[in-house]
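Novice: Got a sequence here, can you model it:
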Amino acid sequence: MNLSSNPTQITARITSQVEFRAGDGPLLEIPEGECQVIIDADSAVLTWIEEDQPMTAAIPKIEFDRFIESGAIVLGES
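Specialist: A predicted model of the protein is given here:
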């Protein structure tokens, strides 16, 4: 674990199905639209507003990278 790494926060957009698992529960979907992403060495934390409530999901970096590669998450403002 690299404790000296600095997480990077960027704006992103969900453009198609992005799912995450909250603990041992079922897969939940992040709705399409703008979100904020904090990227660290081993994970990405996404935050967004859903029904006027702030929501957060942490996903492993490898899954986050797959969402980027597939175009489901687009980094930067659109």
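Novice: Going by C-alpha atoms from here, please, whenever you check contacts or count neighbours.
Specialist: OK.
Novice: Which parts of this structure are helices?
Specialist: Using DSSP state H, the helices of the chain run over 61-70.
Novice: Quick one: residues contacting the residue most central in space within it.
Specialist: By C-alpha atoms, centre = their mean, the mean C-alpha position of the chain lies nearest to L46, the distance being 3.5 Å. Going by C-alpha atoms under 8 Å, 6 or more residues apart in numbering, L46 touches C35, Q36, V37, I38, T56, A57, A58.
Novice: Second input sequence below; structure requested for side-by-side comparison:
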Amino acid sequence: MTQQATICGDVTYTPGDGAPIAIPRGPVEVEHSEDSATLSWTADNNAAGSAAIPRTEFERYVSEGKIALGDKPT
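Specialist: The predicted structure follows:
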């Protein structure tokens, strides 16, 4: 299921064993699976970005208000 959301706080993902990378603030599409959420966005330079984060981490970001579900931040 694809869902619209907005990044409105500090949200990061960690590729492999690398350092955390910030997901830019603004609109994202979220694709949910059983154990993860994949966030997709377009950066200011029109570059596409995508990151999978554990579902528990996604839910924490939502509960902390860093990800607002729906088209507009609350």
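Novice: Mind checking the TM-score on these two?
Specialist: Taking TM-score structural alignment, normalised by the length of the second structure as the basis, the two superposed chains have a TM-score of 0.92; 71 aligned residues with a C-alpha RMSD of 0.6 Å.
Novice: Residue in the first structure paired with G16 of the second structure?
Specialist: Mapped onto the first structure by TM-score structural alignment, G16 of the second structure lines up with G23.
Novice: That match - how many residues pack around it?
Specialist: G23 of the first structure: 7 surrounding residues under other C-alpha atoms under 10 Å.
Novice: corresponding residue for the residue nearest to the centre of the first structure in the second structure?
Specialist: Matched across to the second structure, L46 of the first structure falls on L39, judged by TM-score structural alignment.
Novice: roughly how far apart are the nearest residue in space to that match that is not next to it in sequence and A68 of the second structure?
Specialist: For L39 of the second structure, ignoring the flanking residues on the chain, the nearest one in space by C-alpha to C-alpha, 6 or more residues apart in numbering is V30 at 4.7 Å. Here V30 of the second structure is placed at a distance of 11 Å from A68 of the second structure (C-alpha to C-alpha, to the nearest Å).
Novice: Find residues that contact each of the two.
Specialist: Joint contacts of V30 of the second structure and A68 (C-alpha under 8 Å, 6+ apart) are A5.
Novice: Quick check: the match of L46 of the first structure vs P54 of the second structure, distance?
Specialist: If you go by C-alpha to C-alpha, the gap between L39 of the second structure and P54 of the second structure works out to 11 Å.
Novice: and what of S63 of the second structure?
Specialist: 14 Å.
Novice: Looking at the two, which one has more neighbours?
Specialist: P54 (15 against 11).
Novice: Map that one onto the first structure.
Specialist: Structural correspondence for P54 of the second structure with respect to the first structure (TM-score structural alignment): P60.
Novice: check contacts around that match.
Specialist: Contacts of P60 of the first structure (C-alpha under 8 Å, 6+ apart): D42, S43, A44.
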